[in-house]
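Engineer: Prediction below, plus the sequence it came from.
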Amino acid sequence: MFFEFNNEAPIYRQIADQIEAGIFTGVFPPESQIPSTTEISRQFNINPATVLKGMNQLVEKGLIEKKRGRGMFVTTTAQKQINQQRQDEFFDHYVAAFITEAQQLKLSKDDLIALIERGYQND
């Protein structure tokens, strides 16, 4: 696992975000084991409590689960949960504003569909 850290967010949050991204992209498939707290803390010289705090956020979200004596594993529903969360965020950040702007421009639903199709044709 490769982590990139910055000064913009707490390290525990960055750990959680990067493991979550690995789950979403399939680096950590469902039911696979993620690196241990000790592995991450040693590899990146981070306090184990900081790593554990990030992992516990993922446990609370239901993305990973602790298996006593074995480690942390990706849940079977983790990718689906992350995908749904990202779709919701996509709607909130982009689609809602897009629709609001379209309404102000007095574009119809058909006009919007035509614009979207035009955008896909340009790919």
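Structural biologist: The structure has been received and is ready for your questions.
Engineer: For the rest of this, base every contact and every neighbour count on C-alpha atoms.
Structural biologist: OK.
Engineer: and stretch 80-98, how far apart are its ends?
Structural biologist: As for stretch 80-98, its first-to-last residue distance stands at 25 Å under the measure CA to CA, to the nearest Å.
Engineer: Contacts for it next, please.
Structural biologist: Surrounding stretch 80-98, the residues in contact under the criterion CA atoms under 8 Å, 6 or more residues apart in numbering are 20, 24, 63.
Engineer: how much space is there between the first one and Phe98?
Structural biologist: This means Glu20. 27 Å.
Engineer: between these two, who's got more neighbours?
Structural biologist: Counting neighbours by other CA atoms under 10 Å for Glu20 and for Phe98 shows that Glu20 has the greater number, 22 against 14.
Engineer: For that one, which residues are in contact?
Structural biologist: 58, 63, 82.
Engineer: A further structure is provided below for comparison with the first:
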Amino acid sequence: MQFDNNAQAIYLQIADYVCEKILLKEWPPDAKIPSVRDLAMQLEVNPNTVARSYDFLKQQDIIQDKRGIGYFITTEGLKTATAYRKQEFMEKELPSFFRNMYLLGIEPEDLKQKYEKFKKQYA
């Protein structure tokens, strides 16, 4: 995973990575997810950073810690992750996107065909 040093904190980027895995249904509800150490090795980050991400996701009720067993996606993890990512998108990315649309004279109708084509690729 490539981290953007100019964006949000790395632990939040890792939280977004976990949410993306959930949204893509690679990690379904009630599924066990990688341990802190395993994910840290996979992403090449300090285990404390992954632990901070997992603590954040636990506070959001996206994952849960089953003592002695590991971390799991909550039953409502998909729904909660979707709501979290939607809110983040609306507050942080959409204003910049709209600004660029305005500056470039792009109307929502101009995007419809491209968006439909994009959806077909992922359907």
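Structural biologist: Received, thanks. Everything quoted here is computed from the prediction, not taken from an experiment.
Engineer: Tell me which of the contacts of Glu20 of the first structure fall in helices.
Structural biologist: Among these, DSSP state H puts 58, 82 in helices.
Engineer: ok, and the most crowded of the contacts of Glu20 of the first structure?
Structural biologist: Counting neighbours by other CA under 10 Å, Leu63 comes out on top of the contacts of Glu20 of the first structure with 24 neighbours.
Engineer: What is the neighbour count of the nearest residue to it once chain neighbours are set aside?
Structural biologist: Distances taken as CA to CA, 6 or more residues apart in numbering put Ala78 closest to Leu63 of the first structure, at 4.6 Å, once the chain neighbours are dropped. Here the number of neighbours of Ala78 of the first structure (other CA under 10 Å) works out to 22.
Engineer: can you give me the helices for the first structure?
Structural biologist: Taking DSSP H as the criterion, the first structure carries its helices at 11-25, 37-44, 48-60, 78-90, 96-104, 109-121.
Engineer: among the ones you listed, which is nearest Gly71 of the first structure?
Structural biologist: Closest approach to Gly71 of the first structure among these is made by helix 37-44 (8.9 Å; CA to CA).
Engineer: is it true that the residue nearest to Leu63 of the first structure touches Val59?
Structural biologist: No. Taking contact to mean CA atoms under 8 Å, the distance of 10.4 Å between Ala78 of the first structure and Val59 leaves them out of contact.
Engineer: Look up how far Asp88 of the first structure lies from the nearest residue to Pro48 of the first structure once chain neighbours are set aside.
Structural biologist: Using CA to CA, 6+ apart and skipping residues adjacent in sequence, the residue nearest Pro48 of the first structure is Ser41, 5.2 Å away. Distance of Ser41 of the first structure to Asp88 of the first structure, given as CA to CA: 32 Å.
Engineer: which one of these two has more residues nearby?
Structural biologist: Shown here are Ser41 of the first structure and Asp88; by other CA under 10 Å, Ser41 has more neighbours (17 against 13).
Engineer: ok, that one touching Leu52?
Structural biologist: No. Contact between Ser41 of the first structure and Leu52 fails when scored by CA under 8 Å: they sit 9.2 Å apart.
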